[in-house]
Every structure is written in structure tokens, then in C-alpha cells.
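Q: Structure for the following, please:
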Amino acid sequence: MTHHRFPVRVYYEDTDLAGIVYYANYLKFIERARSEWVRELGVDQVQMKAEGLVFAVRRVEADYLTPAKYDDELVVQTAMEPGSGVRLVVRQDVMRGDEILFSALVTIICMTSEGAVARLPAVIRRFMH
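A: Below you'll find the predicted structure:
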């Protein structure tokens, strides 16, 4: 499975003084979606950490297209892009119905507890081809 949908409802705490979703909260929405996505791929991040490996975001390219508002029902759509054995790239779109409100291209790496770059887990690399 390389495509995932994660529902999000906008709560009051997600909005700013203008009543729209505060820009940084989109990053929280897509982080939650990625966590659920890798869980469904079969990656146990707790076990990874116990083995000395963690995921780290290396780069985010984000486009804010249309604001979401309080009580909107959104979906974060996550899809894998071409990457490498040490770099996972995902496209994440926050949508309200068929409309894309926010779109991000996120590059993720795997690091050791000492901060060195490591190969991605085999379960992730298997889906990259």
C-alpha cells in the first residue's frame, strides 16, 4: 500500500484569529497522517527506536492554496513518490472534498541514535519499486 487517506476535523484550537487553520497546523495534520500511513505499511516506530533508528524530516516543500476553517472535515492523502534506499519522498495533500487546500512534498530520512543517515527499513524500500 503506497496510498493512504487520513481524516481530520478542524477544531477551534487549530484556527487563528481570522478563524482559519493556522499555517503550522497543516504540518501537524500531515505528520499524523504519515504516522498512520507507515503503521499501516507494517513499520513499528517504537521497535525501530529500540533498535537505534528513527525517521526524520529532511525537507518540506509546501503550498498553501485555500484556507480550511473551523469544523471542516478534511482528508490528508499521502502517496509515495520516487525516492532511494536512504530517502523517502511523499506527496501529501490536505483536501476538503475534491479541493486541495494544502499540498506538500516531504523528504524523510532514517537516522541512527548518533545522528548518522541510515538505510530506510526494508518494509518501506519494498514499496518503493
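
Q: all contacts plus neighbour counts: C-alpha atoms, from now on.
A: Noted.

Q: What ranges does this structure have for its strands?
A: Ranges of strands in the chain, per DSSP state E, are 3-9, 53-64, 73-81, 87-96, 99-112, 117-118.

Q: Next, the structure of the following sequence, for comparison with the previous one:
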Amino acid sequence: MSHSHAVRVYYEDTDLAGIVYYANYLKFIERGRSEWVRTRGVDQGRLKAETGIVFAVRRVEADYLRPAVFDDLLTVTTELRTLGGARIDLWQQVLRGDAVLFTAAVTLVCLGADGRAHRLPDAIRALLAPV
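A: Next up, the predicted model:
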């Protein structure tokens, strides 16, 4: 099941050539992941406050396929690939209409308050698991 999040390209997102600066795609997919987690019922602020647990990006493998430009309306899709003990593998895309502009395989790790990998709590796992 894929989650979608709309993102508008603002002037501040572009570079001298008038296209979206490459690093901003990472911001776009971060927003998509945050909204995916939120729609699954996970309050990341509360999770950190109550348990010390946070999600951190461990790895991103990205492909830039086509440029986005000022005022484009983009869609960020997020799809769960695997849910491990302390690891979450996602597939994300940035699209303009049907055109795929950017893809990324993203690995998140669940970290405890000590900064070390921590097993996902069962309640959180249940919320993130495929329906």
C-alpha cells in the first residue's frame, strides 16, 4: 500500500538553473515519510518523549531521473518494503503527474535514547505493518 503526499516547488527549492536543487529531493521524501508515519497513527514526538525512540535514516540510494521546476505540484509516494526487528525499508518516488522524477530506496533504523539500534516496540510495529 502506497501513501501519497503533495509538495509544491517554491522558488527557494530551485538553483541558479531554475530546477529543484538535488538535496531538496531528500527534504521532499523526508516530508513524505513523516506523513506516512503520521497517517499510520505514530506520533513521533510522543514516541521520543515517552520511550526515547526515534527513527533515523541509515541509508539512501537515490536516482535523479528528470528535473522539477518552480511551481510544479509534485507527489511523494512512500511504500513499505520490509519491516525488520529495528529496521524499516521504504521505496519512495517523487512524481509530477505520471512522470517519475526521483526514486529512492531508504533504510530507517529505530534508535533508543542511547543512540543504539533498538527493536521496534510491538505496538509501533503493529501500526506500521501492512494492513
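
Q: Which among the strands of structure 1 is found nearest to Ile124 of structure 1?
A: Set against Ile124 of structure 1 and scored by CA to CA, the strands of structure 1 come closest in strand 87-96, at 8.3 Å.

Q: what does that closest one contact?
A: Outside strand 87-96 of structure 1, the residues that touch it by CA atoms under 8 Å, 6 or more residues apart in numbering are 26, 30, 68, 72-83, 100-110, 119-120.

Q: Excluding chain neighbours, what is closest to the residue nearest the centre of structure 2?
A: Nearest to the mean C-alpha position of structure 2, counting by CA atoms, centre = their mean, stands Arg33 at 2.8 Å. Nearest in space to Arg33 of structure 2, with sequence neighbours left out and distances taken as CA to CA, 6 or more residues apart in numbering, is Thr78 at 6.5 Å.

Q: How about the contacts made by the one you found?
A: Counting by CA under 8 Å, 6+ apart, Thr78 of structure 2 touches 2-4, 32-33, 36, 90-93.

Q: mind running it again at 10 Å?
A: Residues counted as contacts of Thr78 of structure 2 (CA atoms under 10 Å, 6 or more residues apart in numbering) are 1-5, 29-30, 32-37, 90-94, 104-106.

Q: For the residue nearest to Asp71 of structure 2 when sequence neighbours are not counted, grab the count of nearby residues.
A: With sequence-adjacent residues excluded and distances taken as CA to CA, 6+ apart, Asp71 of structure 2 is closest to Val9, at 4.9 Å. Per other CA atoms under 10 Å, the neighbour tally for Val9 of structure 2 reads 18.

Q: residue contacts, Val37 of structure 2?
A: Listed by CA under 10 Å, 6+ apart, the contact set of Val37 of structure 2 reads 3, 31, 43-44, 78, 124, 127-128.

Q: winner for burial among the strands of structure 1?
A: strand 87-96 (a mean of 22; mean count of other CA atoms under 10 Å).

Q: how far is it from where the chain is centred?
A: Counting by CA atoms, centre = their mean, to the nearest Å, strand 87-96 of structure 1 is centred 6 Å from the centre of its parent chain.

Q: likewise stretch 70-86 of structure 2?
A: 5 Å.

Q: which residues in structure 1 does it match up with?
A: Aligned by TM-score structural alignment, stretch 70-86 of structure 2 falls on residues 70-86 of structure 1.

Q: Hmm, Met1 and Pro130 of structure 2 touching each other?
A: Yes: if you go by CA atoms under 10 Å, Pro130 of structure 2 and Met1 touch, sitting 7.3 Å apart.

Q: what touches both of these two?
A: 79-81.

Q: So which of those is the closest to Lys48 of structure 2?
A: Using CA to CA, the shared contacts of Pro130 and Met1 of structure 2 come closest to Lys48 of structure 2 at Leu80, 21.6 Å.
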